[in-house]
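K.L.:
Next come a sequence and a model predicted from it.
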Amino acid sequence: MTTASDPRAGVGFGLAAYLMWGCFPLFFALFEGVPAFEILIHRVLWSCLFLAGVVTVLRRWRPVREALRRPRRLGRVLACAVLIAANWGLYIYAVESRQVLQASLGYFMTPLVNVALGMLVLRERMTRWQGLAVGLAGAAIALQLALVGALPWISLVLALSFGTYGLLRKQVPLDGLSGLLVETLLLLPLAGLALAGLTRAGMSHFLATPSTTALLVASGVITALPLLAFAGAARRLRLATLGFLMYLNPSLQFLIALLVFDEPLTRVQLATFALIWTGLALYSWSAWQGRPRPGVEGPA
């Protein structure tokens, strides 16, 4: 029987979560002809319904009701909702426009953005190695700007939006499942109005074909499943262990971009990735050095 402290089960849940997230480009590439904005609308609608069903089955409505009864405290949750929606929408756009390499780079950069935000916003102390890792990320962006003449804006916005989301999410006293449900509930009215507008204008693809309808509905389930697996991993693993598994997601996206979507990898892009990977290696080494000792669980 699996317990909440079983690390093998935790690794299994973690692998499942990050493998699903890493394979997202293959799923969203199936939406041929459906704009990213419309996919985002249905992702909000159907994930909200699916999460409500999961919360009902698990009988965990109490924290959701308590959060909704205090609208004055929902400011950070609303900010989280806007940030995660922007992140989702831009990610879908990156897949549809075959810029998965940029998306991959953005998620590789996220841990380093988290370190920088922790220092700038929370006044956390940055170790020497973490500082060097963040500096390498800055050098990677500067390299692209100098040699290509353009910023990798998709990578930057994905990393900054998800990093800021994580920063605000830590300040919200809700677990992952309840928090995501409240976030999608706050977005639900806007998503409903947007869908009604598309339908009235004759621009909705929802009932265009059975396959498109099924994919749009499935987008909600696909959104929630890795979150549930991640929650199972977070309860069983130390934070440092979970952090190492996290690199599976952008690594898979990187491989899918090259091997499935045949995206070109220029020398400048390769140099940018090399700088980011070096920074992540330093960051990971620093995190491993500061890991909790055996028998002491990290925060979940």
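P.N.:
Yep, it's here. Numbers count the residues shown, from 1 in each chain.
K.L.:
okay, CA-based contacts and neighbour counts for the rest of this
P.N.:
Will do.
K.L.:
and L40, how many residues sit next to it?
P.N.:
23 (other CA atoms under 10 Å).
K.L.:
same thing with R200?
P.N.:
10.
K.L.:
same deal with E183?
P.N.:
22.
K.L.:
Comparison target, given below:
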Amino acid sequence: MTTLSATGSSERERALGTGYGFSAYLLWGVLPLYFVFLAPTGPWEVVAWRVLLSLVFCAILLTVARGWGRMIAVLRNPRLALWTAIAGVLIYVNWQTFLIATLTGHVVESSLGYFINPITTVVLAVLVLHERLRPAQWAAVGIAAAAVVVIVVGYGSVPWIALILSTSFGLYGLVKNRIGGAVDAVSGLALETMWLAPVAVVQLVVFAATAGLTYGTVSTLHTVMLSLAGVATAVPLLLFAAGARRISLTAVGLLQFIAPILQFLVGVVVLHEPMPLERWIGFGIVWVALVVLSVDMIRHARRPRPALEPEPVA
């Protein structure tokens, strides 16, 4: 009975984790539509409000969950505090680039950035962590590099938005990996947005003095939607954190393709962004690389792991 109970509990946890993860990537996938709705608010103003309102939302969550002690403990650790500041800079670059892409008609290119993000993560593992890649992983990296070349040559421009999004989010993931479980999701986002708050305030002041702020000037619905930017930012992150704790890394890796697929469909089907033949070819090559990487990931996860030898007792 105990074994059956434990097995059932484990299955429920995996199902719950899959649901959380799916919901997170689903929300990230349709997020471009949310930000497009915020027009005429520009990307710089949206990001500034996104930072400040995310900080407010996290403060509410920390108060409700009595988590201020955990956050203060992180601040008292100089190494962890520095890592959260670096994570804040990286996520700022990612958010700003994503908003510029979304609000200037480049949702398809931003989806390319998140399609190649798994490849970028593999490259960073080699360059920074000095990990050794399996042959299939090297093949996926080579195929993805060829795709970028095809897009550059055929489309006539470097996909800077995709490359910046992929690199910034890949580095952000690397930093979060370094932090590990020492910082919970809410405290992490609270600290990252706290470091960015002065930058956001300066952006709003400059924008108010030049172009003028749109907050509260368009319509009641627009004001409400812009006010929810913090919630829209934090909720998928918290769902992801809750899901990642319950499912395998392989499952997380496969679920992450939901977001760029949905972003691609939003850009092509809903927003009618152009997709010339050379771009289709480039995307097709990227998808081949992702299939190679995914198959290798699944095969490696299914291999039986050798039993760990007992450590010698000192």
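P.N.:
In hand now; what should we look at? Since the structure is predicted, the reported quantities are computational estimates derived from the model, not experimental observations.
K.L.:
Report the TM-score for the pair.
P.N.:
Once superposed, chain against chain, the TM-score is 0.92 (TM-score structural alignment, normalised by the length of the first structure); 295 aligned residues with a CA RMSD of 2.1 Å.
K.L.:
mind listing the strands for the stretch 201-300 of the first structure?
P.N.:
Assigned by DSSP state E, counting those that start in this stretch, the stretch 201-300 of the first structure shows no strands.
K.L.:
Pull the number of nearby residues for E11 of the second structure.
P.N.:
E11 of the second structure has 13 nearby residues by other CA under 10 Å.
K.L.:
ditto for G290 of the first structure
P.N.:
10.
K.L.:
any chance you could map the helices in the stretch 51-200 of the first structure?
P.N.:
61-68, 75-96, 100-120, 128-148, 153-169, 176-200 (DSSP state H, counting those that start in this stretch).
K.L.:
Not counting sequence-adjacent ones, nearest residue to the counterpart of S204 of the first structure in the second structure?
P.N.:
The alignment partner of S204 of the first structure in the second structure, by TM-score structural alignment, is L213. Using CA to CA, 6 or more residues apart in numbering and skipping residues adjacent in sequence, the residue nearest L213 of the second structure is F207, 6.4 Å away.
K.L.:
list the contacts for the aligned residue in the first structure for Q263 of the second structure?
P.N.:
Counting by TM-score structural alignment, Q263 of the second structure corresponds to Q253 in the first structure. By CA atoms under 8 Å, 6 or more residues apart in numbering, the contact list for Q253 of the first structure reads 22-23, 25, 100-101, 103-104.
K.L.:
Go again with 10 Å.
P.N.:
By CA atoms under 10 Å, 6 or more residues apart in numbering, the residues touching Q253 of the first structure are 19, 21-26, 95, 100-105, 107, 259-260.
K.L.:
Pull out the buried members of the residues you listed.
P.N.:
19, 21-22, 24-25, 95, 100-105, 107 (16 or more other CA atoms under 10 Å).
K.L.:
now for V115 of the first structure: what does it line up with in the second structure?
P.N.:
In the second structure, V115 of the first structure lands on V122 (TM-score structural alignment).
K.L.:
quick one on the thing from earlier: separation between the residue nearest to L213 of the second structure and R178 of the second structure?
P.N.:
With distances taken as CA to CA, to the nearest Å, F207 of the second structure is found 35 Å from R178 of the second structure.
K.L.:
burial of P152 of the first structure, as a residue count?
P.N.:
Around P152 of the first structure there are 18 residues (other CA under 10 Å).
K.L.:
which one in the second structure is aligned with it?
P.N.:
By TM-score structural alignment, P152 of the first structure lines up with P159.
K.L.:
My guess is that match contacts V107. True?
P.N.:
No. Contact between P159 of the second structure and V107 fails when scored by CA atoms under 10 Å: they sit 12.0 Å apart.
K.L.:
residues bridging contact with the two, i.e. touching both?
P.N.:
In contact with both P159 of the second structure and V107: G113, using CA under 10 Å, 6+ apart.
K.L.:
out of everything not next to it in sequence, what's closest to whatever residue of the first structure lines up with E13 of the second structure?
P.N.:
Matched across to the first structure, E13 of the second structure falls on D6, judged by TM-score structural alignment. For D6 of the first structure, ignoring the flanking residues on the chain, the nearest one in space by CA to CA, 6+ apart is R236 at 5.9 Å.
K.L.:
ok, that neighbour to V100 of the first structure distance?
P.N.:
Applying CA to CA to R236 of the first structure and V100 of the first structure gives a distance of 31 Å.
K.L.:
And for G295 of the first structure?
P.N.:
For G295 of the first structure, the distance to V100 of the first structure - CA to CA - is 40 Å.
K.L.:
again, but for R293 of the first structure
P.N.:
38 Å.
K.L.:
Also M109 of the first structure?
P.N.:
For M109 of the first structure, the distance to V100 of the first structure - CA to CA - is 14 Å.
K.L.:
Over to L239 of the first structure?
P.N.:
27 Å.
K.L.:
do E263 of the first structure as well
P.N.:
8 Å.
K.L.:
same deal with E124 of the first structure?
P.N.:
From E124 of the first structure over to V100 of the first structure (counting by CA to CA), the distance is 32 Å.
K.L.:
do the same with G89 of the first structure
P.N.:
The value you get for G89 of the first structure to V100 of the first structure, if CA to CA is used, is 13 Å.
K.L.:
and the helix or strand where A9 of the first structure lies, what does it pack onto?
P.N.:
Per DSSP states H and E, A9 of the first structure falls inside helix 7-22. Here helix 7-22 of the first structure touches helix 210-236, helix 239-245, helix 248-259, going by 3 or more CA pairs under 10 Å, 6 or more residues apart in numbering; DSSP states H and E.
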